[in-house]
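Enquirer: structure for the following, please:
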Amino acid sequence: MIYIILFICAPYIAKFYHTKEIVLVLRVLSVKIVFSSIATVQHAYVQKHMIFKKFFFSTLGGTVISGVLGILLAYAGAGVWALVAQYLSNTIIDIIVLLITVPWHPKFLFSLERAKALMDFGWKLVFANLINAIYNELRSLIIGRSYSSAALAYYNKGNQIPALAITNIDTAIGTVVFPTMSEAENEERLKNIGRRAMKTTSYLLFPIMIGLIVVSRPLIILLLTEKWENSIIFMQILCLYWMTQPIQTTNWQIIKAIGRSDLCLKLEAIKKTIGIIMVFIAMKLGVIAIAFSAALFGFISMFINILPNKKLINYSIKDQLLDIMPALFASIVMGLIIYSIAFIKMPMVLLLVIQVIVGIISYIAMSYIFKIDSFRYILSMLQEKKLNILGSDHRKKK
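Expert: As a prediction, this is how the structure comes out:
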């Protein structure tokens, strides 16, 4: 149904952007929706049973093969269709791998009773996620419609690298944590899981975001050349937005694990209403103002997501701020250290390498000196993993 709607609306969307060429591109790209629906239950099965190795192989295989295909088509002069082919082939390979590796397979059966039970909980989450998706695309839509395509490109490119880090770390941790939260026996256990997730994700992501703010100039110029220099300011601003995501995600997962999908929907409606008002105010001031509104909105959303968990599991704003403060403090100090290196005259490649190395060393050193809990937790996990590997090798030799 959604595909049919997009197919029909494609000419009107193209007219909105004054670009006739996207009609066919949109109609072909939208086929992803149909394909993706096939693997939805397999993804849920993998997440519930925590067999994430299957996720890894499906994602890795699809990414590598589709990436090679996209590059080859781009060099062959396929233009935008190289991106379309890469996008769709990634989805198709993901589906094929999951159908082969996951023991559950769909059957041509339907139960209205089961559908009702799922819908009572699920429809609220669907609408909450839909609101979130529409809002996330709204800024790009406004920039693309009200300003130049170049402004949109700079904005999206500045957003791309921090978004990639968040997607690969925060989403991965959240996917693993949610099934564990759902099985928590009581509120205290759920709070402990939430605290561990909060501390770990903030410990890993805060230094990455602050580091990206500091090294954004040499990073973008070296990776994308000087013609993308205008995207530096957007990366720096939007890193502040993405810093709030670990806190937002953990609180969202807690509410969802308790079964309060109604509360998830209410929170999204409140947050996105505020966000839309901020976007429309900012659009009159320019593209940079829109980026700043996104960063400010991230902090507002963070506190809105935190508020219910004081009542639900006694995890207050004060408690959460205390949990993330050690990682935030260490990350800021690390940022100041690597920022000072930029005043030394040296080739840009060497500058970036030194900043990254010094940043990693200084962050680990502060973690050790101040005995940051997440640092010791990660070390213990790595040590346990090492012992398991050594034990497995020893058993194989026997």
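
Enquirer: make it CA atoms for all contacts and neighbour counts henceforth
Expert: Noted.

Enquirer: element containing the most centrally placed residue in the chain?
Expert: Nearest residue to the geometric centre of the chain (CA atoms, centre = their mean): residue 167, 2.6 Å. Assigning secondary structure by DSSP states H and E places residue 167 in helix 149-182.

Enquirer: run this one through as well so I can compare:
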Amino acid sequence: MTSSSLAHSAARGALFTFVAQAAKILLQLLSVVVLSRMLTPHDYGLLAIVLVVVGIGELFRDFGLTSASIQAPVLTDGQRDNLFWVNTGIGLILAVTMFFLAGPIEILTGEAQIAGVIRALAALFLLNGLATQHRANLSRDLKFRSLAVIDITAAGIALLVAIIAAFLGANYWALVAQQLTSSVIILAGVTIAGHWFPRRYSRQYSIRELLNFGWNIVATNLLVYAGSQIDTILVGLKFGTTSLGLYNRAYQLVMTPLGQVRSPMKGVALPVLSRVQQDRGRFDSYVTSAQLMLGYSLGIPLALVTALAGPIVKIMLGPRWLAAAPILSLFSIAGLLTTIAFVGYWVYLSRGLGRSLFFYTIVTTAIKILCIIIGSFFGVVGVAIGFVIAPALSWPLSLFWLSRVTPMPTAKLYAGAGRILLATACVGLVAWEASQFVISVGPWAMLAVGVAAGLVTAAVALFLPVYRRDSRNLVAFVRLMFKRSPSTA
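Expert: Prediction:
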């Protein structure tokens, strides 16, 4: 594939992925606004506990084989068939295991309703196992439009089912129905869109190398997951399901939509970076451009959320959720810091550095767990502060670690991150200050004035040559998104 056609595929893939994730974020926000008024913090806290268990199982169920199959320079039909059956088999085993562990988990947590929820959500493992390689094939073939349509459709139908169930008095079962419906729709969608049906497993086609790569990714993801769930576990155990519900709602408002943008972008970045990994100039250019695109496009909204968390919580969740406002601000700051460092993860995967990623993650996970444990001694807000400090410490370490194991445009990444942080800090400070002038008018006025002031500040930054240069690069990339056919090299 030529340089221009690959760049075009990357840009178009980013466009479809952003559109899909923007729609999913809107649906997620709609879910928060509607369901938070129909359900209680206890309902959300109960589901949050179960999803911690589900999340651990999902790491084993995928076994890193999604990344392995996308990253592989060559993947035969036989290998693809074998990967499908491995993912499906693991999913079935985990579904059965989780079903029978429901009773012991109920005794451990002391929540009488949790066993039924666990048994119902055990089906997620099998559904997702069946869908894994279908979805990976679509990503590998750069069929991002199909993935976008599937994701939006699944999220929309699942939300509708949840709202109807909540309206009928299903309580936390409405959230269970939402999870299951989404997985069913995704499985049907990727199966139909891929036009591929696996044959039987055959030892003739070796997948040992893919499994070895996948194991490193599993080990890494387990560490990441442990670090990402330690806060949920500590809040639930130390402060109860109501506090956990508040904490979880703040998380859902920021980190979940953020993950819905960043994680699927891996499906665009990984196949593209894998194809240019031997071309140092193109690789460095793509990585630095990706950091700027993520940093500005996500950083400015995160800065606005940080500054305007109070009115956002009042408008979206209602008065009984006001204690979530400071937590929301802190999550937004953490989201910005992790976004700037996110391209490093793509570099590890695209260059097959699974083992290096694993050892790096051991260190950063230890940092995160330590920060959150210390923060937990100062209450729920203290936990959120620890959540912010961890990426502030880990981000410089990320670039240093990568520079020791692979060629990296380290200086350009540091400089780009510095510009992003300066711009977003100014946007946030001006937005907060402006919102205070209309605090007596109400939350809607605070939100409108704050957002307007923040966006004006971002526009003013374009008077500086360095930001104009970044802007031109991003505009060029956006134009490439909407270009219908790539030019020839």
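
Enquirer: still on that earlier bit, which one in the second structure is aligned with the residue nearest to the centre of the first structure?
Expert: Counting by TM-score structural alignment, residue 167 of the first structure corresponds to residue 259 in the second structure.

Enquirer: how about residue 259 of the first structure: what's its closest non-neighbour residue?
Expert: Spatially, and ignoring its direct neighbours in sequence, residue 259 of the first structure is nearest to residue 121 (7.6 Å; CA to CA, 6 or more residues apart in numbering).

Enquirer: pretty sure the one you found contacts residue 263?
Expert: No: using CA atoms under 8 Å, residue 121 of the first structure is not in contact with residue 263, being 11.0 Å away.

Enquirer: what about the counterpart of residue 325 of the second structure in the first structure, distance to residue 141 of the first structure?
Expert: Taking TM-score structural alignment for the superposition, residue 325 of the second structure sits opposite residue 232 in the first structure. As judged by CA to CA, to the nearest Å, residue 232 of the first structure and residue 141 of the first structure stand 20 Å apart.

Enquirer: so where do the helices sit in the stretch 251-400 of the second structure?
Expert: Remark: helices assigned in the stretch 251-400 of the second structure by DSSP state H, counting those that start in this stretch are 280-307, 309-316, 325-350, 354-376, 379-405.

Enquirer: who's in contact with the counterpart of residue 108 of the second structure in the first structure?
Expert: Using TM-score structural alignment, the partner of residue 108 of the second structure in the first structure is residue 16. For residue 16 of the first structure, the contact set (CA atoms under 8 Å, 6 or more residues apart in numbering) comprises residue 145.

Enquirer: ok, residue 293 of the second structure next?
Expert: Counting by CA under 8 Å, 6+ apart, residue 293 of the second structure makes contact with residue 474.

Enquirer: trace it over to the first structure, please.
Expert: By TM-score structural alignment, residue 293 of the second structure lines up with residue 200 in the first structure.

Enquirer: check contacts around residue 232 of the second structure.
Expert: Applying CA under 8 Å, 6+ apart to residue 232 of the second structure gives the contacts 48, 49, 244, 248.

Enquirer: for residue 132 of the second structure, state which of the residues you listed is nearest.
Expert: Of all the contacts of residue 232 of the second structure, residue 132 of the second structure sits closest to residue 48, with 23.4 Å by CA to CA.

Enquirer: which SSE is immediately downstream of the helix or strand containing that closest one?
Expert: Assigned by DSSP H and E, residue 48 of the second structure falls within helix 41-62. Following helix 41-62 of the second structure in sequence order, the next helix or strand is helix 65-71 (DSSP H and E).

Enquirer: got the angle for the helix or strand following that next one vs helix 41-62?
Expert: The element immediately downstream of helix 65-71 of the second structure (helix or strand, assigned by DSSP H and E) is helix 77-109. Calculated by axes from the mean of the first three to the mean of the last three CA atoms, to 10 degrees, helix 77-109 of the second structure forms an angle of 140 degrees with helix 41-62.

Enquirer: let me know how buried residue 484 of the second structure is, in neighbour terms.
Expert: Residues within reach of residue 484 of the second structure, counting by other CA atoms under 10 Å, total 10.

Enquirer: ditto for residue 362 of the second structure
Expert: 16.

Enquirer: cool, residue 202 of the second structure as well?
Expert: Here the number of neighbours of residue 202 of the second structure (other CA under 10 Å) works out to 11.

Enquirer: check residue 392 of the first structure too.
Expert: Neighbours of residue 392 of the first structure (other CA under 10 Å): 11.

Enquirer: how far apart are the helix holding residue 167 of the first structure and its match in the second structure?
Expert: In the superposition against the second structure, helix 149-182 of the first structure averages 1.8 Å from its aligned positions (mean CA distance after the TM-score superposition for the first structure).
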